[in-house]
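> Test case, fold it:
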Amino acid sequence: MIRKVWAGGLAAALAACATVPDTPSYPEARPYAVTANAASEVDAALARAAASGKRVLLVMGANWCHDSTALAGWLATPRFAALTAARYDVVYVDVGVPQTGKGRNLEIARRFGLDSVPGTPALLVLTAEGKLINRDTAATWRNAASRSEEAIFAELAALADTPAP
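I've put the predicted structure just below:
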């Protein structure tokens, strides 16, 4: 009897696993490259933003992180690409694994007033002068893979128009 119950439970568990989709419900991209000087890439984005009147969308993440690749995937879609092309200069910075003490480029976040990067990704919206627009929400993007396309788009559109502090 116990074997039948155990076998039935195992069959139910396997059936549940079989219904999990092979692909995530969000697009993915892996643009986080380990570069020689990420700070100079950020400086270049700030200079381009000053010339264009845009803001800098500084995405601090890692290719190993599903939330980072989900956010990057959304940003690569035509809808988001149109928004970012019109309103932002986007720069991706690889931060390694900051939550385990193996982070890199964390001084970039500190430069703009974000004391820590407790997880990935962090999303900083900067004026061309380097003022952080979204201090309260910059480190809250660790759940980007579970956010809806609409919620992400609405927040990025609103941050593009948020007055500088």
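
> can we go C-alpha only for contacts and neighbour counts from here?
Fine.

> the helices in this structure, which residues?
2-18, 38-52, 66-76, 78-87, 106-111, 149-161 (DSSP state H).

> now the other sequence, so there's something to compare against:
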Amino acid sequence: MVTLAPLALALAACATTAPGQQAAAGHHGAHDYPEAASYTVTENPSAEVDAALERAAANGTRLLLVMGANWCHDSRALAGWLETPRFAALVEQHYELVFVNIGMPQTGDGHNLDIARRFGLDGLPGTPNLLVVTAEGELVNADTATTWRNAASRSEDAIYTELLDLAAQPA
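The predicted model follows:
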């Protein structure tokens, strides 16, 4: 006999904020985004990155590469912010946005980590990671790319300001 209780508990844990952590007012948490499609496993994420870099070269923009997973409340919160009208306008003006599913790199079950290595990141300590890359393939934010694991607790204004600064930062 199969019991669904463990599955239900696991799914409930993915859809809520981590124990002891509560999203502050004005912050997005996993509960705000029941099933983000942003980190859907795709057939060829490297080709998606290549196409976005070509668009960046043609449009004078940068690649905004968000590497995360749907199980992660911080990844889903960041994806949720990027879907709002305020962030969508910023992205449209300055970036070519690509989401890449990376599984659970912190447990050894990482996926698509070769994409991060391509831009000089040897390891991803968790999710999400936010890479800003020039059209020529230069990582602009090597010092902060892997620091987004607290995205759900960051304020909208802080995230917006950082993305706006990264759009103008020299490579």
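
> Superposed, what's their TM-score?
The TM-score (TM-score structural alignment, normalised by the length of structure 1) is 0.84; 144 aligned residues with a CA RMSD of 1.7 Å.

> quick one on the thing from earlier: for Pro121 of structure 1, find the nearest of the helices of structure 1.
Pro121 of structure 1 sits nearest to helix 66-76 of all the helices of structure 1, at 5.0 Å, using CA to CA.

> Report the aligned residue range of structure 2 for that closest one.
Under TM-score structural alignment, helix 66-76 of structure 1 corresponds to residues 73-83 of structure 2.

> Please point out which parts of the matching stretch sit buried.
Neighbour-count burial for stretch 73-83 of structure 2, counted by 16 or more other CA atoms under 10 Å, picks out 73-82.

> same question, stretch 154-165 of structure 1
156, 159-160.

> Nearest residue to the middle of structure 2?
Nearest to the geometric centre of structure 2 sits Val66, at 3.2 Å (CA atoms, centre = their mean).

> which residues sit in contact with that residue?
97-100, 128-131 (CA atoms under 8 Å, 6 or more residues apart in numbering).

> With Arg55 of structure 2 instead?
By CA under 8 Å, 6+ apart, the residues touching Arg55 of structure 2 are 61, 96.

> Excluding residues flanking it in the chain, which one is nearest Arg110 of structure 1?
Ser116 (6.9 Å; CA to CA, 6 or more residues apart in numbering).

> which residue in structure 2 lines up with Ala49 of structure 1?
Matched across to structure 2, Ala49 of structure 1 falls on Ala56, judged by TM-score structural alignment.

> ok, now which ones touch the nearest residue to Ala171 of structure 2 once chain neighbours are set aside?
In this structure, Ala171 of structure 2 finds its nearest non-sequential neighbour in Val140, 5.2 Å apart by CA to CA, 6+ apart. Counting by CA under 8 Å, 6+ apart, Val140 of structure 2 makes contact with 131-134, 166, 169-171.

> Per the alignment, Val140 of structure 2 pairs with which residue of structure 1?
Matched to structure 1 by TM-score structural alignment, Val140 of structure 2 sits across from Ile133.

> sorry, back to before: and the match of Ala49 of structure 1, how many neighbours does it have?
Residues lying near Ala56 of structure 2 (other CA atoms under 10 Å) number 22.

> repeat for the one 3 residues further on
Applying the criterion other CA under 10 Å, we find 14 residues in the vicinity of Asn59 of structure 2.
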